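Asker: here is my input; please provide its structure:
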Amino acid sequence: MSDTASPVADSGSEIVPGVRVRVREGDRSSAPGTVVEDFAEEAAMTLTREWAPVRRWAVALDDGRLVFADDVESEPAHRQ
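Answerer: Prediction:
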């Protein structure tokens, strides 16, 4: 586990694997999904290459895609 604290989302919830988030896809709208892995230690490493940079979060999107992102926003819990 990383020595750095996990970021706290705007809603006050900690972003960890299993948390629902929204990932912004370029200039398009954000897509909902679930964090499946936190690569904090790997993302902080200095690489000798510029291609295929390491991203902080692995997120399984609701549409079935797996994406890697540096920034995610927590998604409010659904109220019933």
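Asker: drop to CA atoms for contacts and neighbour counts, all remaining ones
Answerer: Will do.
Asker: so who does the residue positioned nearest the centre of the chain touch?
Answerer: The centroid of the chain falls nearest to residue 57 when counting by CA atoms, centre = their mean (3.5 Å). By CA atoms under 8 Å, 6 or more residues apart in numbering, residue 57 lies in contact with 35-40, 68-72.
Asker: among those, which are located in helices?
Answerer: Applying DSSP state H to those, the entries found in helices are residue 40.
Asker: top of the contacts of residue 57 by neighbour count?
Answerer: Neighbour counts for the contacts of residue 57 (other CA atoms under 10 Å) peak at residue 35, which has 25 neighbours.
Asker: distance check, that one against residue 24.
Answerer: Taking CA to CA, to the nearest Å as the measure, residue 35 and residue 24 are separated by 14 Å.
Asker: another for comparison:
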Amino acid sequence: MKYPPPATPEGSRVRIQLHEGGTVTDVECTLVGDYGDEIAALRNDVGRQWARPQRYGIVLDDGRLVFTDVVARID
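Answerer: Down below sits the predicted model:
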């Protein structure tokens, strides 16, 4: 599987849904990495079925690093 080129460049402000303690919140944050090519190179074979890799590295405004497959660019 080959991911399409990133429509959202690194450093862009994005919005994601953050799931914490049974609550879902939309948060604005910064995209710091797109790992689509690396994930595609694995061909979905990471040797396990749990903790699957996510495409995007995101830094929340409070400094936490999270990973997700879905981002919405803020224009």
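Asker: TM-score for this pair?
Answerer: Remark: TM-score between the superposed chains equals 0.75 [TM-score structural alignment, normalised by the length of structure 2]; 68 aligned residues with a CA RMSD of 1.8 Å.
Asker: counterpart of residue 14 of structure 2 over in structure 1?
Answerer: If you follow residue 14 of structure 2 across to structure 1 using TM-score structural alignment, you land on residue 21.
Asker: buried residues, the host helix or strand of that match. List them.
Answerer: Residue 21 of structure 1 belongs to strand 20-24 when assigned by DSSP states H and E. Neighbour-count burial for strand 20-24 of structure 1, counted by 16 or more other CA atoms under 10 Å, picks out 20-23.
Asker: and it, how far out from the chain's middle?
Answerer: Distance, stretch centre to chain centre, for strand 20-24 of structure 1: 7 Å (CA atoms, centre = their mean, to the nearest Å).
Asker: and if you look at stretch 38-54 of structure 2?
Answerer: Taking mean C-alpha positions (CA atoms, centre = their mean), stretch 38-54 of structure 2 and its chain are 14 Å apart.
Asker: before we move on, back to that, is the match of residue 14 of structure 2 in contact with residue 69, as I believe?
Answerer: No. Using CA atoms under 8 Å as the test, residue 21 of structure 1 is too far from residue 69 to be in contact (11.1 Å).
Asker: so where do the strands sit in structure 2?
Answerer: 13-20, 23-34, 56-60, 65-68, 72-73 (DSSP state E).
Asker: closest to residue 5 of structure 2 out of those strands?
Answerer: With CA to CA, the closest approach to residue 5 of structure 2 among the strands of structure 2 belongs to strand 23-34: 9.4 Å.
Asker: what is the orientation angle of that closest one with strand 13-20?
Answerer: 130 degrees (axes from the mean of the first three to the mean of the last three CA atoms, to 10 degrees).
Asker: residue at max distance from the center of structure 2?
Answerer: The C-alpha centroid of structure 2 is most remote from residue 47, which lies 20.9 Å away (CA atoms, centre = their mean).
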